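Peer 1: coordinates only, sequence not included:
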């Protein structure tokens, strides 16, 4: 079955008709993640794609939600580019992945999958089929780190050497100099989730992310998405919010989900007023211990690897950018457009870099 229709995002019954929950509930996908849940896609279509053409592809044992957009019609995996998470189609086995890849390619449209996990069953099958039917452009990107949890992580501090343990004790002492330290781990219902999410967003906006405009508060697409997702995930009982408090103030916050046997960290932020005690690191230590204590299998750092994640996680899921262009006029036009856009971006970055150098030299 292939479904493609325009559905107003404000029409809940129409959205349910487009994305029937029963299809997801009947799935037992390989490598389950929050990005393969019904509520993830419901939040995507309700907030990002108002009056866009949503395309739901379902086959026996497989499902993938796309949005069709652009002057040159292109299929974009729902939410993959806007949220930058390692999203992928959902499929029960290799045969289902084969059928799903064929269903996608049969549309004979350019396809953009974002930056999904590399080396998965679907990624390998899609790549092999796409290369026979058009041009597949791939490029490795930063991976997504994770920790394989075991009993030892229940006392995470003990896993570090003496110097690192001393660092953490020093951070804690500095925090206690400013007030009583407390850690809160919330499993909120829908109404409480909205309040707690806003508090977490406020904390994140008080960090360096506000200067680089990478905070949720600076990105309306992500802001709207997480507000909707928080409520839906809380209804499902999987939404989590964690705080580190110093006195009455929230010094650090995490926005998370707990499902599929793992703890999924979407966002972390801290108030720079408390930077000297590294509240984000202290909260991370407690958060990992909590996850291990609950018997979870993994602690997943969503998004991309960064310097601070390497401190915690030695394992990483590789990711790959996937853009497909079919052997037809539309595919050729889309390829030319994307190549031109990449060229303009590189030129812009070069000019920006030169201007910065001149400014630093006092000549600009």
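Peer 2: Good, I have the coordinates. Since we're looking at a predicted model, the values are computed, not measured. Numbering: from 1, shown residues only.
Peer 1: Please count neighbours and contacts with C-alpha atoms only from this point.
Peer 2: Noted.
Peer 1: List the contacts of residue 157.
Peer 2: Going by C-alpha atoms under 8 Å, 6 or more residues apart in numbering, residue 157 touches 165, 285.
Peer 1: ok, now residue 324?
Peer 2: 110, 111, 112, 130, 134, 135, 136, 137.
Peer 1: Can you add distance to residue 30 and give the residues you listed back as JSON lines?
Peer 2: Converted to JSON lines, the contacts of residue 324 look like this (distance: C-alpha to C-alpha, whole Å):
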{"residue": "110", "distance to residue 30": "26"}
{"residue": "111", "distance to residue 30": "22"}
{"residue": "112", "distance to residue 30": "21"}
{"residue": "130", "distance to residue 30": "21"}
{"residue": "134", "distance to residue 30": "27"}
{"residue": "135", "distance to residue 30": "27"}
{"residue": "136", "distance to residue 30": "24"}
{"residue": "137", "distance to residue 30": "25"}
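Peer 1: Closest to residue 183 out of the residues you listed?
Peer 2: residue 112 (40.7 Å; C-alpha to C-alpha).
Peer 1: Go ahead and confirm the closest one touches residue 326.
Peer 2: No - the criterion here is C-alpha atoms under 8 Å, and residue 112 misses it with residue 326 at 11.8 Å.
Peer 1: for the stretch 51-200 of the chain, what spans make up the helices?
Peer 2: In the stretch 51-200 of the chain, the segments counted as helices under DSSP state H, counting those that start in this stretch are 80-83, 94-105, 121-133, 162-178, 190-204.
Peer 1: Give the intersection of the neighbour lists for residue 112 and residue 326.
Peer 2: Contact criterion C-alpha under 8 Å, 6+ apart; residues shared by residue 112 and residue 326: none found.
Peer 1: These two: which is more packed in?
Peer 2: residue 326 (24 against 20; other C-alpha atoms under 10 Å).
Peer 1: could you point out the longest strand in this protein?
Peer 2: In the chain, assigned by DSSP state E, the strand with the most residues is strand 134-148.
Peer 1: Give the buried residues for that strand.
Peer 2: For strand 134-148, burial by neighbour count (16 or more other C-alpha atoms under 10 Å) applies to 134, 135, 136, 137, 141, 142, 143, 144, 145, 146, 147.
Peer 1: List the contacts of residue 204.
Peer 2: Going by C-alpha under 8 Å, 6+ apart, the list of residues near residue 204 reads 210, 215, 216, 252, 253, 268, 269, 270, 271.
Peer 1: Show me how to select, in PyMOL, the buried members of those residues.
Peer 2: Buried residues within the contacts of residue 204, by 16+ other C-alpha under 10 Å, are selected in PyMOL with:
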select buried, resi 215+216+252+253+268+269+270+271
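Peer 1: got the residue ranges for the helices in the stretch 201-350 of the chain?
Peer 2: For the stretch 201-350 of the chain, applying DSSP H, counting those that start in this stretch gives helices covering 209-212, 220-236, 279-293, 307-312, 329-361.
Peer 1: and here's the other structure:
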């Protein structure tokens, strides 16, 4: 059965300053759980509104927030009517909770205790950094209670070590031949006008550049599939609120690749502590033969490697992303983890089995859709008249 919502703290009831102070002290960064981002998501983004929060407070300073995890019911997250809480999804594919650097284990204890005060029997940590200090803190406190986290699925996605020289990083990743080919494409691109890389940082600059990004995103395949942000009022409202708000704190940039006066690629980049997060990318597909998304990512790599405030970047992309995987050769382990709240609880076994069955069903459905699309393309090609 769903967890009674009245026993949880509404996300909007968490004081923004206490939340921000915790984010500043977090043992592991997550730009998607910054208050300016997640509160905007919770206000209007499709399927991501109405979240609650598990909170942990310091024993020594009761007003000091030391742990925070946005949550929703398993019914809302997965359409499973079972007594569990799931990470609130912040649009970006990272749901690592915020734990205080100086009190990480006590913060983990506090979040688990807060979950136990509801009717929940388990916590589902979705898109979790499974090898970082937050997961280590949870594993430590669970072990004391005779419990263990259960990995449901995991994968590795591209990340960037930004501590080195940008050109050296790109040369090591792509090699001389590939870089030469990309330089040749850039020279051909310059025949259409001066090529330059631009970074919007000030809130008013970010707001203006965001509109260009939204238009580009909707002009491509995301627009054709109906998944571009600007195509849905709630999604557009969330990003138009979040990006300038985070820019006020230096936590959001819009990067752009321009040819003359025209923007041919743009992306949204979040910053939390010393890590950047590459949220989304939009390109003008009329310039597809010049690889504008790749060209923008090369410039972003140089930009991040030259910034002394950034030491790493999370692509937040899928595990086999064809564009960014060859460029950012580091890998970040991400997964879904089920945390039982009580020992030897048969209901947790039921929850785990239901989640696995759901995942396998969705995978089967995706394969069926891909097969039907492939068959449709082949049939269309066969029916084309010969010239």
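Peer 2: Okay, I see it. Given the structure is predicted, the values throughout are model-derived calculations rather than measurements.
Peer 1: will you turn the buried residues of strand 134-148 of structure 1 into a markdown table that also has distance to residue 66 of structure 1?
Peer 2: A markdown table is the format used below for the buried residues of strand 134-148 of structure 1 (distance: C-alpha to C-alpha, whole Å):
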| residue | distance to residue 66 of structure 1 |
| --- | --- |
| 134 | 19 |
| 135 | 20 |
| 136 | 18 |
| 137 | 19 |
| 141 | 22 |
| 142 | 23 |
| 143 | 23 |
| 144 | 22 |
| 145 | 26 |
| 146 | 27 |
| 147 | 30 |
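Peer 1: Of the contacts of residue 324 of structure 1, which pair is most distant in space?
Peer 2: Every pair of the contacts of residue 324 of structure 1 checked by C-alpha to C-alpha; the farthest is 112 and 134, at 13.3 Å.
Peer 1: Not counting sequence-adjacent ones, nearest residue to residue 242 of structure 2?
Peer 2: residue 37 (5.1 Å; C-alpha to C-alpha, 6 or more residues apart in numbering).
Peer 1: ok, how many other residues are close to that neighbour?
Peer 2: So residue 37 of structure 2, with other C-alpha under 10 Å, has 25 neighbours.
Peer 1: That one maps to what in structure 1?
Peer 2: Aligning on TM-score structural alignment places residue 37 of structure 2 opposite residue 40 in structure 1.
Peer 1: looking at this, that match is in a strand?
Peer 2: No - under DSSP: H, G, I helix; E, B strand; the rest coil, residue 40 of structure 1 falls outside any strand and is assigned helix.
Peer 1: That one reaches residue 46, doesn't it?
Peer 2: No - contact criterion C-alpha under 8 Å: residue 40 of structure 1 and residue 46 do not qualify, at 10.0 Å.
Peer 1: contacting residues around the counterpart of residue 138 of structure 1 in structure 2?
Peer 2: Using TM-score structural alignment, the equivalent of residue 138 of structure 1 in structure 2 is residue 152. Counting by C-alpha under 8 Å, 6+ apart, residue 152 of structure 2 touches 335, 336, 337, 338, 352, 356.
Peer 1: gap between residue 152 of structure 2 and residue 108 of structure 2?
Peer 2: Distance of residue 152 of structure 2 to residue 108 of structure 2, computed by C-alpha to C-alpha, to the nearest Å: 20 Å.
Peer 1: So which bits of stretch 113-129 of structure 2 are buried?
Peer 2: Here stretch 113-129 of structure 2 shows 114-115, 118-129 as buried, counting by 16+ other C-alpha under 10 Å.
Peer 1: Nearest to residue 25 of structure 2 among those residues?
Peer 2: Closest to residue 25 of structure 2 out of the buried residues of stretch 113-129 of structure 2 is residue 129 (17.6 Å), distances taken as C-alpha to C-alpha.
Peer 1: ok, and the closest non-adjacent residue to the closest one?
Peer 2: residue 334 (4.8 Å).
Peer 1: ok, how many other residues are close to the one you found?
Peer 2: Residue 334 of structure 2 has 24 nearby residues by other C-alpha under 10 Å.
Peer 1: just residue 321 of structure 1 next, same as before
Peer 2: Other residues near residue 321 of structure 1 number 17, with proximity taken as other C-alpha under 10 Å.
Peer 1: so what's it closest to, chain neighbours aside?
Peer 2: Distance criterion C-alpha to C-alpha, 6+ apart; nearest residue to residue 321 of structure 1, sequence neighbours excluded, is residue 115 at 4.3 Å.
Peer 1: Quick check: the aligned residue for that neighbour in structure 2?
Peer 2: Under the alignment by TM-score structural alignment, residue 115 of structure 1 pairs with residue 127 in structure 2.
Peer 1: mind checking how far its match is from residue 115 of structure 2?
Peer 2: 19 Å.
Peer 1: Residue 262 of structure 1 -> structure 2?
Peer 2: By TM-score structural alignment, residue 262 of structure 1 lines up with residue 275.
Peer 1: wait, doesn't that match sit right on residue 314?
Peer 2: Yes - using C-alpha under 8 Å, residue 275 of structure 2 is in contact with residue 314, at 7.3 Å.
Peer 1: residues shared between the contacts of these two?
Peer 2: Counting by C-alpha under 8 Å, 6+ apart, nothing touches both residue 275 of structure 2 and residue 314.
Peer 1: related to what we said a few turns ago, mind listing what the residue nearest to residue 129 of structure 2 touches?
Peer 2: With C-alpha under 8 Å, 6+ apart, residue 334 of structure 2 has these contacts: 127, 128, 129, 130, 131, 154, 155, 156, 157.
Peer 1: Who are the contact partners of residue 219 of structure 1?
Peer 2: residue 213.
Peer 1: actually residue 165 of structure 1, not the one I typed
Peer 2: Contacts of residue 165 of structure 1 by C-alpha under 8 Å, 6+ apart are 157, 158.
Peer 1: likewise residue 197 of structure 2?
Peer 2: For residue 197 of structure 2, the contacting residues are 255, 256, 257, 258, 296, 299, by C-alpha under 8 Å, 6+ apart.
Peer 1: hang on, the earlier thing: closest to residue 168 of structure 2 among the contacts of residue 334 of structure 2?
Peer 2: residue 157 (21.2 Å).
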